[in-house]
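sequence and predicted structure below; questions after.
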Amino acid sequence: MMSNLFSIFDPSTNLFNLPINWIKTMLGLLFLPYSFWLIPNRHYIMWNFILNKLHNEFKTLLKNNYFNGSTFIFISLFSFILFNNFLGLFPYIFTKTSHLTLSLSLSLPLWLSFMIYGWINSYQHMFSHMIPQGTPSILMPFMVMIETISNIIRPGTLSVRLTANMFAGHLLMTLLSNTGNNMNFFMIFLLIFIQILLLILESAVAVIQSYVIAILSTLYSSEVN
């Protein structure tokens, strides 16, 4: 029972003996030609509006660290996670963001690059983040320990947050769908209605989680002076 239930999250599943689950991660490249259209369609106009809003928000969060093109990495991160979250809502498509393999490989290099850059270029500024202003002298060693631990677990919290949210929603939908064989005609319609509501909720979670990851990554980079 458990192996069948969790097999939908198994990246080793394949189609026609072709391991194409992870290849679908790069399908977002197919949307690039939209930017070269002579007359943009409504999809491109809406997507361009969202990216401009994100650019202005990331620009505000970066403050003194902003320079031309610095928001592109976070907009790309948002777009990549959003596309894979939505792709996982379709039937028979493997959800890449429900695995730590993908989410940790995104958050860990970002966090590590911020830390290396910060400690090499402005170690005094990084040390000042360890002790909040106004901390009593007797509490300073404990604050340094707490801030160090909270800083180290940042990539783990980013990846686990994304993985857990995507995994939990898909698992709940799978559990409910497996009960449909034992239901009568009326309960089937109720189950379909509940599944539609869960699908709407998962669509909102897909947007929110990609936005949260991008915002937190921007905030972490803004702390590096």
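That came in fine, so what should we check first? A quick note: this is a predicted structure, and the numbers were derived from the prediction, not measured.

CA atoms for contacts and neighbours, from now on please.
Will do.

please point out which parts of the helix or strand encompassing residue 127 sit buried.
Using DSSP states H and E, residue 127 sits within helix 123-128. Neighbour counts over helix 123-128 (16 or more other CA atoms under 10 Å) mark 123, 126 as buried.

list of residues touching the helix or strand just after that helix?
Remark: after helix 123-128, the chain's next helix or strand is helix 140-152, criterion DSSP H and E. By CA atoms under 8 Å, 6 or more residues apart in numbering, the surrounding residues in contact with helix 140-152 are 129, 130, 131, 132.

before we go on, here's another structure to hold up against the first:
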Amino acid sequence: MTNLFSSFDPMSSVFNLSLNWLSALLGLSFLPYLYWAMQTRWSLLWANTTIAIHKEFKVLLGPTDSGASILFVSLFSFIVFNNFLGLLPYVFTSSSHLTMTLALALPLWLSFMTYGIIVHTQHMLAHLVPSGTPGALMPFMVLIETVSIMIRPWTLAVRLAANMIAGHLLLTLLGNTGTSLSFTLLSVLILAQILLLILEAAVAVIQSYVFAVLSTLYASEVN
């Protein structure tokens, strides 16, 4: 018996090797092509995109940026590759699992918090109470700010995974109804699937950008 989530189940393996998770590394195969092949319109578009994102991340990090913006551009590129590869037929969507998204968000958050607590202890504590807060509300603000900081990696991970799962499930649900439709309705279904696929491509980019930007903002608060 299978269910709607069976396509997200990383169970296929050969010789006890989980081949599904290897799809997370397929994006790296695109990188050598950028160095030895002639530049195309797609490669120029990607180069201009990464340059623009790098400039924006440098602005977010401020004057304390010491190369960390390159890390977040790489994070954006890695998530974009995984999201787009998941749109291809029979390719496992690794970014739809908390195993992958939490493995990206939690170490980043832990490193930010550890660095901030050790190096900028007073600055981190001052963030718990916004300026202008009445004295009676300070304990509640500290509690609320602490909870909001603690759930940051989970919100990052769940946001990315949930958005990828939702779009794929909608495509699967609509696709499974195609065998029982007439020719006219099938044409409408194919058009709807194409439009949804375009929407999913946009979601793949937007969610990667949101993940990278929020990680950059969390890092900028530590400095």
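Sure thing, it's come through. Quick caveat, the model's predicted, so the values are computed rather than measured.

fetch the TM-score of the aligned pair.
TM-score for the superposed chains, counting by TM-score structural alignment, normalised by the length of structure 2: 0.95, backed by 223 aligned residues with a CA RMSD of 1.6 Å.

thinking again about what came up before, and the helix holding residue 127 of structure 1, which stretch of structure 2?
Under TM-score structural alignment, helix 123-128 of structure 1 corresponds to residues 121-126 of structure 2.

surely residue 199 of structure 1 forms part of a helix?
Yes: residue state for residue 199 of structure 1 (DSSP: H, G, I helix; E, B strand; the rest coil) corresponds to a helix.

who are the neighbours in contact with the counterpart of it in structure 2?
Matched to structure 2 by TM-score structural alignment, residue 199 of structure 1 sits across from residue 197. Residues in contact with residue 197 of structure 2 (CA under 8 Å, 6+ apart) are 87, 171.

now with 10 Å?
Taking CA atoms under 10 Å, 6 or more residues apart in numbering, we find residue 197 of structure 2 in contact with 87, 167, 168, 171, 191, 203.

highest neighbour count among these?
residue 168 (22 neighbours; other CA atoms under 10 Å).

hmm, back to that, ok, of the contacts of helix 140-152 of structure 1, which come out buried?
Looks like the contacts of helix 140-152 of structure 1 have 130, 131 buried, using 16+ other CA under 10 Å.

residue 30 of structure 1: which of the contacts of helix 140-152 of structure 1 is nearest?
residue 129 (42.1 Å; CA to CA).

give me every residue that touches that closest one.
Residues near residue 129 of structure 1 by CA under 10 Å, 6+ apart: 123, 144, 147, 148, 223, 224.

most neighbours, which of those?
In the contacts of residue 129 of structure 1, the most neighbours by other CA under 10 Å go to residue 224, 21 neighbours.

trace that residue over to structure 2, please.
So, by TM-score structural alignment, residue 224 of structure 1 is matched to residue 222.

residues making contact with stretch 80-87 of structure 2?
With CA under 10 Å, 6+ apart as the criterion, stretch 80-87 of structure 2 contacts 23-28, 30, 74, 77, 79, 91-96, 160, 164, 167-168, 197, 200-209.

mean shift between the helix holding residue 127 of structure 1 and structure 2?
Compared with structure 2 after fitting, helix 123-128 of structure 1 deviates on average by 0.3 Å (mean CA distance after the TM-score superposition for structure 1).

go ahead and confirm the match of residue 224 of structure 1 touches residue 116.
Yes: between residue 222 of structure 2 and residue 116 there is a contact under CA atoms under 10 Å: 5.1 Å.

what is in contact with those two at once?
Contacts common to residue 222 of structure 2 and residue 116, judged by CA under 10 Å, 6+ apart, are 123, 124.

could you tell me which of the contacts of stretch 80-87 of structure 2 count as buried?
Here, 16+ other CA under 10 Å leaves 23-24, 27, 77, 79, 91-96, 160, 164, 167-168, 197, 200-201, 203-205, 207-209 buried among those.

so which of those sit within helices?
If you go by DSSP state H, those have 77, 79, 160, 164, 167-168, 197, 200-201, 203-205, 207-209 in helices.

closest one of these to residue 6 of structure 2?
Nearest to residue 6 of structure 2 among those, with distances taken as CA to CA, is residue 168, at 11.6 Å.

that closest one matches what in structure 1?
Counting by TM-score structural alignment, the partner of residue 168 of structure 2 is residue 170.

contacts only, for that match.
8, 9, 88, 89, 95, 98, 198, 199, 202.

so which of the residues you listed is the closest to residue 155 of structure 1?
residue 98 (15.5 Å).

show me what that closest one aligns to in structure 2.
Match for residue 98 of structure 1 (TM-score structural alignment): residue 96.

not counting sequence-adjacent ones, nearest residue to residue 50 of structure 2?
residue 73 (6.7 Å; CA to CA, 6 or more residues apart in numbering).

what's the helix or strand for the one you found?
Residue 73 of structure 2 belongs to helix 68-85, assigned by DSSP H and E.

flag every buried residue along that helix.
Quick answer for helix 68-85 of structure 2 (16+ other CA under 10 Å): 69-70, 72-73, 75-85.

now that helix on structure 1. Mean distance?
Helix 68-85 of structure 2 sits 0.5 Å off on average (mean CA distance after the TM-score superposition for structure 1).

after that helix, which helix or strand is next? Please name it.
helix 98-119.

against residue 80 of structure 1, how distant is residue 161 of structure 1?
Noted for residue 161 of structure 1: a distance of 16 Å to residue 80 of structure 1, by CA to CA, to the nearest Å.

wait, doesn't residue 121 of structure 2 sit right on residue 128?
No: between residue 121 of structure 2 and residue 128 there is no contact under CA under 10 Å: 11.5 Å.

which of the contacts of residue 129 of structure 1 sits closest to residue 46 of structure 1?
Out of those, the member with the shortest distance to residue 46 of structure 1 (by CA to CA) is residue 223, at 31.4 Å.

OK, contacts around that closest one?
By CA under 10 Å, 6+ apart, the neighbours of residue 223 of structure 1 are 61, 62, 63, 65, 114, 115, 118, 125, 126, 129.
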